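Enquirer: Prediction below, plus the sequence it came from.
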Amino acid sequence: MNTSVIRYLLGYILKLEGFLLLLPCIVAGIYYEKSGIYFLIVALISIAIGFIFSAKKPRDFTFYLKEGCATTALGWVVLSIFGCLPFYISGEIPSFTDALFETISGFTTTGASILPEVESLSYCMNFWRCFTHWIGGMGVLVFLLAIIPLSGGSNINLMRAESPGPSVGKLVPKMKHTARLLYIIYFGLTTMEIIFLLFGKMPLYDAICTSLGTAGTGGFGIKNDSFCGYNVYLQWVVTIFMILFGVNFNAYYLLFFGHIRDALKVEEVRYYFGIIIASVVVISVNIAHMCTGVFDAVTKAAFQVGSIITTTGFSSTDFDRWPELSKTLLVLLMFIGACAGSTGGGIKVSRIVIAVKTILKELNGYIHPKSVKKLTFEHKPVDHDVIRSINVYFMTYAVIFVVSMLLVSVENYDFTTNFTAVAATFNNIGPGLSLVGPTCNFGFFNNFSKYILMFDMLAGRLELFPLLILFHPSIWKELFIQADKKVKGNRKEKQNVRM
């Protein structure tokens, strides 16, 4: 394993986070808040350690999938630990576990909070909460790909380890240009949302924080009632942009270069919008008697469907009071999630579609044993390796979900609370039902359960395997062997110098 590259990239991650931590300092300066000093302290420490880690360039920049997964998982853990320090040392979140939970929830774009009163936080702290969504939405390592030269298939391996979805490819021949293009689209859509929100007379601070949370499909609100207090125009703007950020960015690439017909033919996106439209219709009819009219029902249904399927987690109403059909449908949408290659979480529409097609193919095989029908997706044949990896993903997903449920259930809360708490964190959604509903928070869980849910948030955001690989014995064995060889090599060099 190329540990020198891992160390080098972790150094860059720390430096990048250090510079990003300076932005809340600016917010603190604008609002004359003393809390900004804590961001400055952590930023300087992060930058200093980052420079130490990345001072010595690796001799070999070759970087394969194993190193990609290890770097991604370690990078997100380090990112979260340093990111939570301003909350903790300032005392605004006095518990380290709670501060870490809030930060991991931010970076993984989950939006599950332990805070009963978000408005009690200072402006700079609330800005950092929302900004972590934007950083984690596209991925910090994707940003690094635009500036760090790697070889040996390294770039695509690093992106595969961090990007959500069953497969990741290049939009343009060079991965560096792909990363830059993704961030141009990401930044452009975020800026557009801010402008539209300002047209609705939303305050600039609110518009920026809301757009950061929407772009990362995170859902940290800066108001205690999330989005209930904003007008209908602002709710529809956020609804539309939540859905747009849940679209596979490959479709935006096609639109960006004028391939409109090809963009409209993207199969996953068509299924994604089909699921949204069908869900909005069903829920609108189901909650009509609880609303003031058809438009009000559609507004509430569209907002919550868009929020849940994209795993954003904003709420414009207490959907825990909706009829059972609507709540059940929302829980199903939690698992489906957004498109692959978007900022959304969940299992992903592409995996669901391929799994359904695989079932239909098997049924067809029973009815017509001699027929040979190739499974296709996005107008291309699906390789057996892709189907195998999706099946393994589903099995691993089920095992982690069940084990998490059992461990969290030790606290003896009701089944709905435990089930939706795991579902909401594992799928990076935020609110669940019952005690973790849209008007509640996760602060009542004990520290053990919180760490289980933190693991779920990281595993869900990193598509399971990059995080699980850290627990594989062979990884640590290789690290210790290489460390031992390095120590022995240094001893030999010192002996040679003495002689």
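Expert: That came through fine. Residues are numbered from 1 along each chain as shown.
Enquirer: alpha carbons only for contacts and neighbour counts from here, please
Expert: Fine.
Enquirer: what about the strands in the stretch 351-499 of the chain?
Expert: Assigned by DSSP state E, counting those that start in this stretch, the stretch 351-499 of the chain shows strands spanning 376-377, 380-381.
Enquirer: what about residue 320, is that helix, strand or coil?
Expert: helix (DSSP: H, G, I helix; E, B strand; the rest coil).
Enquirer: how close does it get to residue 276?
Expert: Distance of residue 320 to residue 276, computed by CA to CA, to the nearest Å: 19 Å.
Enquirer: about what we covered before: highest mean neighbour count out of the strands of the stretch 351-499 of the chain?
Expert: Among the strands of the stretch 351-499 of the chain, strand 376-377 has the highest mean neighbour count (mean count of other CA atoms under 10 Å), at a mean of 14.
Enquirer: dropping in the other structure now:
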Amino acid sequence: MNYRMILRLICYILRVEAVCLLPSLLISFFSGETGAVIGTAATIVISALLSLTSFLLPPRDKQISAREGFLSVALCWVVVSLIGALPFYISGAVPSYIDCLFETVSGFTTTGASILTDIEAMPMGLLYWRSFTHWLGGMGVLVFLLAVIPMGKGKNSLLHVMRAESPGPQVDKLVPKLQDSAKILYAIYIGLTLLQIVLLLLGGMPLFDSVTTAFGTAGTGGFGIKADSLMGYSHYLQGVCTVFMALFGVNFSIFYLLLLRQFMKVLKNQELLLYLGIMLGGILIIAFDILPQYVNIGEALHQAAFQVSSIMTTTGFATADFNQWPALSKTLLVLLMFVGACAGSTGGGIKVARVLLLMKAGRRNVKRMLRPRSVSQVHMDGQTVGEEVVQNTHSYLALYMAIMVLSVFLIALDEFSLETNATAVIACLNNIGPGLDMVGPMGSFSAFSWHSKLVLTFDMLAGRLELFPMIMLFVPLAWKRT
């Protein structure tokens, strides 16, 4: 086990976190927010000092194995969250450290579940940091490092790290060099974020609101700076967010193909077609279901489109209290929480690619039952999917269900309604944010006990890292030297 290389990665992350906290410090300073200045400055110093540890224990070997890749990614996300929670705690803005950790993990994992009951009372600097954690966690903090810093030697070292952090059943490189792929991903990510900020500014949204909203949209996180999320903004601004939430739920390789003008590959991409089909179908069904609650079909379509885009991409912004919608619409939204966005996007959930793969594998298995001697393989986009990928997908689903059931059981100790408990776990495990009942779009997670918040915090990290890296932290065999 290359412990020193793992430590080096953690220290890299801490340095990145210290730098990323600087804008928050400046905003708090110029806003006259003394407590936030002290809290943020202290966190920067702590993060910077801890990051010096790697100089005392430099790695002798810079190779990263698959096991070390999974463990280092999980540990990096845990450490970055533990430190990232300090500005809220030291400043006194959030008195409980467990609450600070929950809020920070919710930010980095782009979940958007919140314990805050008075968001607008928070210092501007901390609101900025809270939203920026969405943007940084959306594409992945280690993917960012891959784009700017050479982290290991060997052709597979970087791939092991990226595979552990990137969402989806498998990781594909856009170009031969993985570091160049990371640069391309972040260039697209930054470009789309800036475009959304410009469009929001053109609609009259203030600069601070535009930047934080774009961070929440790009990371498909959903932290708002207003108590009513995006309800108070114009239909134009809500429409811009609807479109960009849907865009950030698309596999980023699609945008790269569009830049290369390979339009036929885009049009034939089965995951993209299923993603758009599910989204469009959900919008139409919900629009007609909620029509009696709105003045006309246009308004119903607007609200349905926003909420379907928000929930399916696991963003979590809201323009309506869907707790008040009919049972059919609420049920459909919960089902969309499971589906999630595309693999290779910033969205959470099971992922459309896995849903498609499970459908194809199920059909293949039925054929085998009818014709036992036939040779049948699973294909996606004209390519054969390896049996290892199919088996991993089934393993993922089994582990996903086990974690979900156990989590619902554990937080039931708080004795809230089943609707609250079940959708709270679903919302956290799928990195969505709002659920139903007490944790609906106008509610919060503040009423849960400290142990339930820790369970949900684990769920958010497990959901963001595709389960296995977080589970490995608790497997003794993963830590044994080989």
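Expert: Yep, it's here. As the structure is a computational prediction, the values presented were derived from the model and not from experiment.
Enquirer: that older thread, arrange the strands of the stretch 351-499 of structure 1 in TSV, one row each, with distance to residue 312 of structure 1 as further columns.
Expert: Formatted as TSV, the strands of the stretch 351-499 of structure 1 follow (distance: least, CA to CA, whole Å):
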stretch	distance to residue 312 of structure 1
strand 376-377	26
strand 380-381	31
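Enquirer: who wins for proximity to residue 238 of structure 1 among those?
Expert: Judged by CA to CA, the one of those that comes nearest to residue 238 of structure 1 is strand 376-377, at 30.4 Å.
Enquirer: The closest one: average distance to aligned residues in structure 2?
Expert: Superposed on structure 2, strand 376-377 of structure 1 shows a mean distance to its aligned partners of 0.7 Å (mean CA distance after the TM-score superposition for structure 1).
Enquirer: So residue 180 of structure 1 sits against residue 143, correct?
Expert: Yes. Proximity of residue 180 of structure 1 to residue 143 meets the contact threshold set by CA atoms under 8 Å, at 7.4 Å.
Enquirer: show me the contacts for the aligned partner of residue 335 of structure 1 in structure 2.
Expert: Aligned by TM-score structural alignment, residue 335 of structure 1 pairs with residue 338 of structure 2. By CA atoms under 8 Å, 6 or more residues apart in numbering, the residues touching residue 338 of structure 2 are 349, 350, 426, 430.
Enquirer: Neighbour-wise, which one of these leads?
Expert: The most crowded member of the contacts of residue 338 of structure 2, judged by other CA atoms under 10 Å, is residue 430 (34 neighbours).
Enquirer: Look up the closest residue to the counterpart of it in structure 1, ignoring the ones flanking it.
Expert: Aligned counterpart of residue 430 of structure 2 in structure 1: residue 427 (TM-score structural alignment). Excluding its sequence neighbours, the residue lying closest to residue 427 of structure 1 (CA to CA, 6 or more residues apart in numbering) is residue 346, at 4.3 Å.
Enquirer: That neighbour maps to what in structure 2?
Expert: Alignment note: residue 346 of structure 1 maps to residue 349 in structure 2; criterion TM-score structural alignment.
Enquirer: about what we covered before: how about the contacts of residue 338 of structure 2, which pair is most distant?
Expert: Greatest spatial distance in the contacts of residue 338 of structure 2: 350 and 426, 10.9 Å, computed using CA to CA.
Enquirer: Where does residue 290 of structure 2 sit: helix, strand or coil?
Expert: When classified by three-state DSSP, residue 290 of structure 2 comes out as helix.
Enquirer: How about the contacts made by it?
Expert: Per CA under 8 Å, 6+ apart, neighbours of residue 290 of structure 2: 300, 325, 326, 329.
Enquirer: do residue 88 of structure 1 as well
Expert: Counted by CA under 8 Å, 6+ apart, residue 88 of structure 1 has contacts 94, 95, 96, 99.
Enquirer: which of those residues has the most neighbours?
Expert: Neighbour max across the contacts of residue 88 of structure 1 (other CA under 10 Å) = residue 99, 26 neighbours.
Enquirer: any residues touching the helix or strand that residue falls within, and which ones?
Expert: For residue 99 of structure 1, the element it lies in under DSSP states H and E is helix 96-107. For helix 96-107 of structure 1, the external contacting residues (CA under 8 Å, 6+ apart) are 80-81, 83-85, 87-88, 93, 111-114, 129-137, 218, 220, 428, 443, 447, 450-451, 454, 457-458.
Enquirer: List only buried entries from those.
Expert: 80-81, 83-85, 87-88, 93, 111-114, 129-137, 218, 220, 428, 443, 450-451, 454, 457-458 (16 or more other CA atoms under 10 Å).
Enquirer: So which residues of the stretch 201-350 of structure 2 form helices?
Expert: Using DSSP state H, counting those that start in this stretch, the helices of the stretch 201-350 of structure 2 run over 207-218, 235-248, 252-259, 263-267, 270-290, 297-312, 327-339.
Enquirer: How about the contacts made by the equivalent of residue 189 of structure 2 over in structure 1?
Expert: In structure 1, residue 189 of structure 2 lines up with residue 186, judged by TM-score structural alignment. Contact partners of residue 186 of structure 1, counting by CA under 8 Å, 6+ apart, are 138, 215.
Enquirer: out of the contacts of residue 88 of structure 1, who's nearest residue 9 of structure 1?
Expert: Of the contacts of residue 88 of structure 1, the one sitting nearest to residue 9 of structure 1 (CA to CA) turns out to be residue 99, at 24.9 Å.
Enquirer: Can you tell me, leaving aside adjacent residues, what's nearest to that closest one?
Expert: Per CA to CA, 6+ apart, closest to residue 99 of structure 1 is residue 84, 5.3 Å.
Enquirer: compared with structure 2, how much does the host helix or strand of that neighbour deviate?
Expert: Using DSSP H and E, residue 84 of structure 1 falls within helix 65-90. Mean deviation of helix 65-90 of structure 1 relative to structure 2 after superposition (mean CA distance after the TM-score superposition for structure 1): 0.5 Å.
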